[in-house]
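Undergrad: predicted model follows, preceded by the sequence.
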Amino acid sequence: MIVTVTANPSVDRTVEVDALARGTVIRARAAHVDPGGKGVNVSRALAALGHKTRAVLPSGGAEGRQLADLLAADGIELVLVPIRGAVRANVSVVEPDGTVTKLNEPGPYLVPDESAAVAEAVRTAAAQADWVVLAGSLPPGVPEDFYARLAETLRRGGTRVAIDSSGPAFASALTARPHLVKPNREELAEAAGMPVATLGDAVAAAGVLRARGADAVLASLGADGALLVDDGGAVHGEAPVPVPRSTVGAGDALLAGFLAAGGCGARALAEGLAWAAAATGLPGSRMPAPADLDRTAVRLHDTVETGRALRERDPA
């Protein structure tokens, strides 16, 4: 069982356009409404590929009811924590080359008793879990060390913890010594306090995060694949996508596949890459079904090409 925690979930509308031009009327080619939030997406990917998962999230307003209905249709076990405010609604605009422009609302303000209720729900839901994923941004009102305190409690109880967040919430969580962190390139550079322009930079930045408390670092590098840095060293892998449709949720699919395959080592990295590539080939934030996976496309490299420059776009 993999439990996910999404402190700031959303209802996500994805609109596909031929081109995005400011100040004009644009006719969309297609639109999709999906559940949103990093932890939510991890649970969606796991459920779509037949793995047991439980999602913990605050829920309020019409959007909260819509989100719960969407997730229930995906067969995900839900732990809903009632809040006074309404779950946020986000919009992603996707262009034909896969470029995504996102408009994310800040989310509802959670008062202290609501934050405490979410934390208590996590502790209860995590009983006998293989992994707990603490993911995404924190809504207004929730303290920056929310994930850090949860991770400390869970780790003391023997539960493995993965963190996928950003900014102060991510930096604070490192001090709780999580078993795994999953930054993208931008988050990796921010947390390590250094530019990440090459694979060698990414390895060095991952080393900084490990020195600050993380046992292992799984870094999504967009079109350059993903990097795993742990006690065994560094492994880089790629899975080319012939026709990218949307990168929304690809990093979440990477993490879901990695954990589903055991959460450590090259084999888990390869599985995560297959899931991420499949998600990138689907519209909106859809998660792949078994028929969407092409594990033969995954390439793990014998050595990390440290001088290789990373491409500028990092959409994961």
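TA: It's in. None of these values were measured; they are calculated from a predicted model.

Undergrad: can we go C-alpha only for contacts and neighbour counts from here?
TA: Fine.

Undergrad: what helix or strand is residue 122 on?
TA: Using DSSP states H and E, residue 122 sits in helix 112-125.

Undergrad: now do the strands in the stretch 201-316 of the chain.
TA: 217-220, 226-230, 233-238, 299-300 (DSSP state E, counting those that start in this stretch).

Undergrad: ok, the stretch 1-150 of the chain next?
TA: Counting by DSSP E, counting those that start in this stretch, the strands of the stretch 1-150 of the chain are 2-6, 10-16, 30-36, 53-59, 77-82, 88-94, 100-103, 131-135.

Undergrad: want to compare, so here's the second one:
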Amino acid sequence: MITTVTLNASIDKAYHMEHEIVGGTVMRVARVANSAGGKGLNVARVARLCGSDVQATGLVGGFNGQYLEALAEADGIRSRFGHIAGETRSCVNILDPMFSSTEFLEPGPTVGVDEFEAYLAEFPSIIAGSDVVTLSGSLPAGVGKDSYQKLVRLALGEGKRVILDSSGEELRLGLEASPTMIKPNQDEIEALLGAMATAQDNVVTQARSLREDGVEQVVISLGKDGALLACEEGCFRAIPPKVKVANTVGCGDSMVAAFAVAFERAMAPREALAYAIAVASAAAMSPNTGEYDPADRDAIMSHVEVRAVG
């Protein structure tokens, strides 16, 4: 089983507009789609679509928290969230013909120290039946920047493989706990290491330096150009075929989900990399975040080029 962690979950509301947005006026929404949101929930939906048994966890509160749990259940995702006093946030994405996508992201509730400590105490039992744990997204107010570090250590202590998908100080501190895998993009790796990551040689060097710090597998996302994986077997670059892109939101989450599935199925690193690129590319072809057509994934995978680099 795969457990996905979303500490700053949200109700994601997609407003589909038939007309261009005009400021200072009343705009009527043509269609609304609500979903259990946050990067970890995106990971959960894609991992389930890949055929894995999935559990979602994290922190939720209030009526929105209850609604989020119901939405996750409607998607076929089992959940075991920690509950807080604050109200789970909502995030609105306005989709209209002129601007395409405009997002309004609420900051979310403040989590009390005692609330997070209670969740940490329960965390080992939450993940007991899991093989892989993923940690994704922003941290809510009130918890320390070392919160992912604490969760990584707890999960590793329970014998789980851990994928950390974060950035900034949360990622830097999380690295000190030596997660099994991290998945920064080029901007995040540059911010983390303070060096440019434009040339392939630079990216390879930086990925290897992170492995030396104790991370078993380092994946650097390169967007439409694929991804690079540094692992014990060497460094590999996967290049996807060109696809018709409909929506790139959540493609990184789709990649995390695919790597979690690959860990669960004990895929070799090169096979796992090709699989993750195929899933992420198929997700980019779908207009809906956290979804893809398995037929697209299978067609893409046969055309993914994986080569040794560095």
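TA: On my side now, so go ahead. All figures in this text were calculated on a predicted structure; none of them were measured in a lab.

Undergrad: need the strands of the stretch 201-316 of the first structure in CSV (columns: distance to residue 273 of the first structure and mean neighbour count).
TA: Output for the strands of the stretch 201-316 of the first structure, formatted as CSV (distance: least, CA to CA, whole Å; neighbours: other CA atoms under 10 Å):
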stretch, distance to residue 273 of the first structure, mean neighbour count
strand 217-220, 9, 28
strand 226-230, 7, 25
strand 233-238, 7, 20
strand 299-300, 9, 18
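
Undergrad: relative to residue 68 of the first structure, which of those is closest?
TA: strand 217-220 (28.2 Å; CA to CA).

Undergrad: how far off centre is that closest one?
TA: Centroid displacement of strand 217-220 of the first structure relative to its chain, using CA atoms, centre = their mean, to the nearest Å, is 11 Å.

Undergrad: stretch 99-109 of the first structure too?
TA: For stretch 99-109 of the first structure, the distance to the chain centre is 15 Å (CA atoms, centre = their mean).

Undergrad: what comes up buried for that stretch?
TA: 99-100, 106-109 (16 or more other CA atoms under 10 Å).

Undergrad: what of stretch 291-304 of the second structure?
TA: 291-292, 296-297, 300-301, 304.

Undergrad: need the contact list for residue 225 of the second structure.
TA: 239-240 (CA atoms under 8 Å, 6 or more residues apart in numbering).

Undergrad: surely residue 287 of the second structure and residue 249 touch.
TA: No: judged on CA atoms under 8 Å, residue 287 of the second structure makes no contact with residue 249 at a distance of 9.2 Å.

Undergrad: leaving out the residues flanking it, which one is nearest to the residue most central in space within the second structure?
TA: When CA atoms, centre = their mean is applied to the second structure, the residue found nearest the centroid is residue 253 (3.3 Å). The shortest distance from residue 253 of the second structure to any non-neighbouring residue, by CA to CA, 6 or more residues apart in numbering, is to residue 43 (5.1 Å).

Undergrad: quick check: the aligned residue for the one you found in the first structure?
TA: In the first structure, residue 43 of the second structure lines up with residue 42, judged by TM-score structural alignment.

Undergrad: show me what contacts that match?
TA: 4, 252-253, 255-256.

Undergrad: identify the farthest-apart pair in the residues you listed.
TA: Among the contacts of residue 42 of the first structure, 4 and 253 lie farthest apart (CA to CA), at 12.9 Å.

Undergrad: the two: which is more packed in?
TA: residue 253 (33 against 29; other CA atoms under 10 Å).

Undergrad: I figured that one hits residue 39, correct?
TA: No: with contacts counted by CA under 8 Å, residue 253 of the first structure stays clear of residue 39, the gap being 10.1 Å.

Undergrad: quick one, helices of the first structure?
TA: 38-48, 61-73, 112-125, 146-156, 167-174, 185-192, 199-211, 250-260, 265-280 (DSSP state H).
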